[in-house]
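Participant: Got a predicted structure here, sequence first:
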Amino acid sequence: MAGSPTARRRRLSFELKRLRESSGMTCAQVGAAVDWSGSKVNRMETGHGRVQPSDVEALCRLYETTDELREFLKSLARQAKTKGWWQVHGTGVPEWFNIYIGLEQEASSFRQYQCEILPGLMQTPAYIRELHFAGSHMKPDDAERAVRVRLERQQMLAGEDAPDTWFVASEATLRNVIGDRTVMREQLEHLAVVAQFPAVTLQVLPFDASTYPLTGSFTILGFPDQEDPDVVYRDGITDATYLEGEHHVREYTRAFDGLRAAALSPQRSLQMIQSITKEYAR
């Protein structure tokens, strides 16, 4: 079973859609059969509506599922209503980013490209604070909550069950000064340590790299259950885009493969990081 409320809600939506499609019925037909609107059924299947256990009961009886599957889906509905640990920080985590963290908690693999700032899961507290205080309109208390959430998220990389994580970072992320040179020196020292964690692979895409896909930053999240398809995540200043279609995932996977092929090897990337760190120490 999925491990976060967001992932549970997503899994439930997929299962309800799968059951309806297997029945050969449309959303409108299902709605008419259980005295709902077709739009309510659609919202349940797209994750935009809260699904109650009683709703699941009605749908499963209509679809004539097994008792075991019905109880499993009702359990998902109950647990999807709980709050994740990160949500107790309130406005320190924007609503649109709550969705990403929920998916991140369940992911078994990450493929991330960063072209402007270093990966969030590898940032130091000082680097994070500079980003939040200088680059957003958050209140100081909310910014500190955001820092705590990001630091807690980073713990997943060091655990025994850490997800398989592969980062490609542009050389610009190493040279863009966030804060001051002291902040950057400490940040790159930390980066070199995290890059050597067993579950982490880090490559640097140098300025003089050969031809590679031109794209902004993105993350591909993979999940342990085959029933949960990969998700491509792209964030903005005030919102985010989630792409789940097979063609989207395929194209971004192809782009990531091109980026890591053009990037330095992990060993040479570490050497570049250490070299630039010395420049900040001067």
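Facilitator: Looks like it arrived, so ask away.
Participant: Please count neighbours and contacts with C-alpha atoms only from this point.
Facilitator: OK.
Participant: Need the residues that contact the helix or strand harbouring V147.
Facilitator: Assigned by DSSP states H and E, V147 belongs to helix 140-154. Residues outside helix 140-154 that contact it (Cα atoms under 8 Å, 6 or more residues apart in numbering): 86, 89, 91-93, 120-122, 125, 128-129, 132-133.
Participant: again, only using 6 Å
Facilitator: G92, V93, L121, H132 (Cα atoms under 6 Å, 6 or more residues apart in numbering).
Participant: next up, a second structure to put side by side with the first:
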Amino acid sequence: MTAFDAAVARTPTGRRLQLAALCHHLRARAGLTQLDAARTVRPGMSSGVGQNKIARLERGDGGMREADLIALLRAYGAEDTVIELACTLRPRYAKRDRWGGPRAAYDTDSSRRYVDLEEDAASIRLLGSEMIPDLLACESYAYAALAGQPARLRRAKTDAILSRHDRVLCRQDPPEIYAVLSESCFYRRPPGPPTVLEEQLDHLTALAGQPNITVQVSTFGATPGVQDALTLLRLPHPVQSLDDLTFAWGRIGDDPIPISRIEACERLWSSAVRAALRPADSLRFLHEFKEQR
């Protein structure tokens, strides 16, 4: 084991993005441009190709041979322990069966990237505007929310959601989860028997009782209210003294929100938290809502 093991992501996606952040940090610390960096690895490579290779590495979109990566990091003045960490993070061929079984329902690059980062996240922040987010949905609610789809596909997608529950909520070191849910989530009942919403309310109350999960309700009178779904996933930076890495999505299956808009997403999240009921009052709301139905 190395001194960095605690920071290393579980999934290939998480490790690739950690490597990207590490390489960007080391290059900036060394005061080199991407073109300077490319020339240290492959002096004979054209400037455009070389710079693009470094840019893709720093975006998490491309890999690099281990020998080239070591040469690059030595040019950055990286310590041996940091080089060891980078080699641990370097992308390798993923197992072919990683997306088999229930996870086969996630069949696009964007949805798989989301699911991987959800599994790696140290914290997950959720805004729910009309429906309970998948991660907080009980089985009957998740199944009901997929009404209108063929039965076999509906079952497969529900099983995929439950698989995410196992990998995220039940892992040895579960993430901190913060959710702000619009009151609309509880009035917009998915198709199915009335017991579906009752089971979901009980499930959400039980989750909110766990020490790592906080639930707040944004009532209809809250300003600003929750207008759309948003997920903020925070991944530990491989350099422990630096800020964590944050990635944002609107809905699973969509492309991730551009990094340039993360700051705006953070402001949106902070405003929603301030406007919502406090956690204790939110639990009281859930109990009273169930009793009044």
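Facilitator: Perfect, I can see it now. Source: prediction; values computed, not measured.
Participant: Looking at the contacts of helix 140-154 of the first structure, which are in helices?
Facilitator: Counting by DSSP state H, the contacts of helix 140-154 of the first structure place H132 in helices.
Participant: export the contacts of helix 140-154 of the first structure to JSON lines and tack on distance to W166 of the first structure and neighbour count?
Facilitator: What follows is these, written out as JSON lines (distance: Cα to Cα, whole Å; neighbours: other Cα atoms under 10 Å):
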{"residue": "G92", "distance to W166 of the first structure": "27", "neighbour count": "21"}
{"residue": "V93", "distance to W166 of the first structure": "25", "neighbour count": "20"}
{"residue": "L121", "distance to W166 of the first structure": "11", "neighbour count": "16"}
{"residue": "H132", "distance to W166 of the first structure": "25", "neighbour count": "18"}
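Participant: out of the contacts of helix 140-154 of the first structure, who's nearest V41 of the first structure?
Facilitator: Nearest to V41 of the first structure out of the contacts of helix 140-154 of the first structure is V93 (Cα to Cα; 29.3 Å).
Participant: how about the closest one, what does it touch?
Facilitator: With contact taken as Cα under 6 Å, 6+ apart, V93 of the first structure is in contact with A146.
Participant: Quick one: map T277 of the first structure onto the second structure.
Facilitator: Alignment note (TM-score structural alignment): T277 of the first structure maps to K290 of the second structure.
Participant: Wasn't its match part of a helix?
Facilitator: Yes - when DSSP: H, G, I helix; E, B strand; the rest coil is applied, K290 of the second structure is found to be in a helix.
Participant: Kindly tell me how buried it is, as a neighbour count.
Facilitator: 14 (other Cα atoms under 10 Å).
Participant: how close does it sit to A71 of the second structure?
Facilitator: 62 Å (Cα to Cα, to the nearest Å).
Participant: And the helices in the stretch 51-200 of the first structure, which stretches?
Facilitator: In the stretch 51-200 of the first structure, the helices defined using DSSP state H, counting those that start in this stretch lie at 53-63, 67-79, 95-106, 125-135, 140-154, 171-175, 181-194.
Participant: now, of these, which is deepest in the fold?
Facilitator: helix 171-175 (a mean of 20; mean count of other Cα atoms under 10 Å).
Participant: Tally up the residues packed near the aligned partner of A262 of the first structure in the second structure, please.
Facilitator: Matched by TM-score structural alignment, A262 of the first structure corresponds to A275 in the second structure. Burial of A275 of the second structure is recorded as 19 neighbouring residues (other Cα under 10 Å).
Participant: W249 of the second structure too?
Facilitator: If we define neighbours as other Cα under 10 Å, then W249 of the second structure has 21 of them.
Participant: cool, and Q226 of the first structure?
Facilitator: Counted with other Cα under 10 Å, residues neighbouring Q226 of the first structure total 8.
Participant: again with A7 of the first structure
Facilitator: Neighbours around A7 of the first structure, by other Cα under 10 Å: 25.
Participant: who's in contact with whatever residue of the second structure lines up with it?
Facilitator: Taking TM-score structural alignment, the alignment pairs A7 of the first structure with G14 from the second structure. Neighbouring residues of G14 of the second structure by Cα under 6 Å, 6+ apart: L117.
Participant: Surely G14 of the second structure is within a helix?
Facilitator: Yes - using three-state DSSP, the assignment for G14 of the second structure is a helix.
Participant: what's the spacing between the aligned partner of L205 of the first structure in the second structure and L207 of the second structure?
Facilitator: Aligning on TM-score structural alignment places L205 of the first structure opposite S218 in the second structure. Per Cα to Cα, S218 of the second structure is found 18 Å from L207 of the second structure.
Participant: out of everything not next to it in sequence, what's closest to L286 of the second structure?
Facilitator: L201 (6.7 Å; Cα to Cα, 6 or more residues apart in numbering).
Participant: Kindly provide the distance from the one you found to R188 of the second structure.
Facilitator: For L201 of the second structure, the distance to R188 of the second structure - Cα to Cα - is 13 Å.
Participant: now the aligned residue in the second structure for A162 of the first structure, nearest residue through space, not along the chain?
Facilitator: Matched to the second structure by TM-score structural alignment, A162 of the first structure sits across from P174. Nearest residue to P174 of the second structure, sequence neighbours excluded (Cα to Cα, 6+ apart): V168, at 6.2 Å.
Participant: give me the number of residues near the one you found?
Facilitator: Residues near V168 of the second structure, counting by other Cα under 10 Å: 20.
Participant: any idea how far V8 of the second structure is from it?
Facilitator: V168 of the second structure is 16 Å from V8 of the second structure, by Cα to Cα.
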